[in-house]
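**Student:** Okay, sequence plus prediction incoming.
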Amino acid sequence: MTPEVVMDIFADAFWLTILMLTVIVGPGLIVGLVVSMFQAATQINEQTLSFLPRLLVTIATLMVAGPWLLTRFMDLFNRLYSAVPGLIG
């Protein structure tokens, strides 16, 4: 196994990790920003107010994008698993 192959495998796994984190965390960050702007405009200083909307949006995002993310993960895993004989030999 050459260093280039290792770097390609690592790059694919790293890219998939970044994609998964962006899809899952991104909408929660946007909702947190909107709630924070609402709190600043109305001067409501409740720290727990933004927790529930972010939680609900994160759960909804997992329900909507979860199958697609799982498919991408399984594609990477299957590609790595089928490449093992070539990588070892």
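**Tutor:** Yes, it's here.

**Student:** alpha carbons only for contacts and neighbour counts from here, please
**Tutor:** Will do.

**Student:** Could I get the full set of helices for the chain?
**Tutor:** Applying DSSP state H to the chain gives helices spanning 3-42, 51-88.

**Student:** Output those in a markdown table; the columns should cover mean neighbour count.
**Tutor:** Shown next, in a markdown table, are these (neighbours: other Cα atoms under 10 Å):
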| stretch | mean neighbour count |
| --- | --- |
| helix 3-42 | 14 |
| helix 51-88 | 13 |
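
**Student:** Second structure follows, compare the two:
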Amino acid sequence: MTDTQVLEIAMHAMVIALKLSAPILVTSLAIGFLVSLFQSMTQIQEFTLAFVPKLIGVGVVLMVSGNWMLHELQNFTVGLFDMLPSLLG
């Protein structure tokens, strides 16, 4: 296994991790921004107010895109196992 192959696998793993985490992070960021905007407009300073909408939003995103995430991760893992003989030999 050469250095180039290791870097290629690591880069591919980071891209997959970014693709899988992006929907959850973007949803959490958007909901957090909207809740903080609402809190600043209404002068409500409750720290736990943002937790429930974020939890619901992340749950919805996982239900909607969970199947896609699972298939992406499965394809990556199958690709790694398919490359294993060529990496070792």
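**Tutor:** In hand now; what should we look at? These numbers were taken from a predicted model, which means no experiment stands behind them.

**Student:** TM-score for the pair, please.
**Tutor:** Superposed pair, TM-score by TM-score structural alignment, normalised by the length of the first structure: 0.96. Supporting alignment: 89 aligned residues with a Cα RMSD of 0.7 Å.

**Student:** so what corresponds to His21 of the first structure in the second structure?
**Tutor:** Rather than His, residue 21 of the first structure is Leu. Matched to the second structure by TM-score structural alignment, Leu21 of the first structure sits across from Ser21.

**Student:** From Leu80 of the second structure, how far out is that match?
**Tutor:** Separation of Ser21 of the second structure from Leu80 of the second structure (Cα to Cα, to the nearest Å) stands at 20 Å.

**Student:** same deal with Ala22 of the second structure?
**Tutor:** Counting by Cα to Cα, the gap from Ala22 of the second structure to Leu80 of the second structure is 22 Å.

**Student:** same deal with Val60 of the second structure?
**Tutor:** Applying Cα to Cα, the value for Val60 of the second structure to Leu80 of the second structure is 30 Å.

**Student:** do you know how far the most centrally placed residue in the second structure is from Leu49 of the second structure?
**Tutor:** Nearest to the mean C-alpha position of the second structure, counting by Cα atoms, centre = their mean, stands Ser21 at 0.8 Å. To Leu49 of the second structure, Ser21 of the second structure is 23 Å away according to Cα to Cα.

**Student:** same question, Leu7 of the second structure
**Tutor:** Relative to Leu49 of the second structure, Leu7 of the second structure is positioned 43 Å away (criterion: Cα to Cα).

**Student:** and what of Val60 of the second structure?
**Tutor:** Going from Val60 of the second structure to Leu49 of the second structure by Cα to Cα gives 18 Å.

**Student:** Ok, Trp68 of the second structure next?
**Tutor:** Applying Cα to Cα to Trp68 of the second structure and Leu49 of the second structure gives a distance of 30 Å.

**Student:** likewise Phe81 of the second structure?
**Tutor:** Phe81 of the second structure sits 45 Å away from Leu49 of the second structure, going by Cα to Cα.

**Student:** same check, this time on Ile9 of the second structure
**Tutor:** 41 Å.
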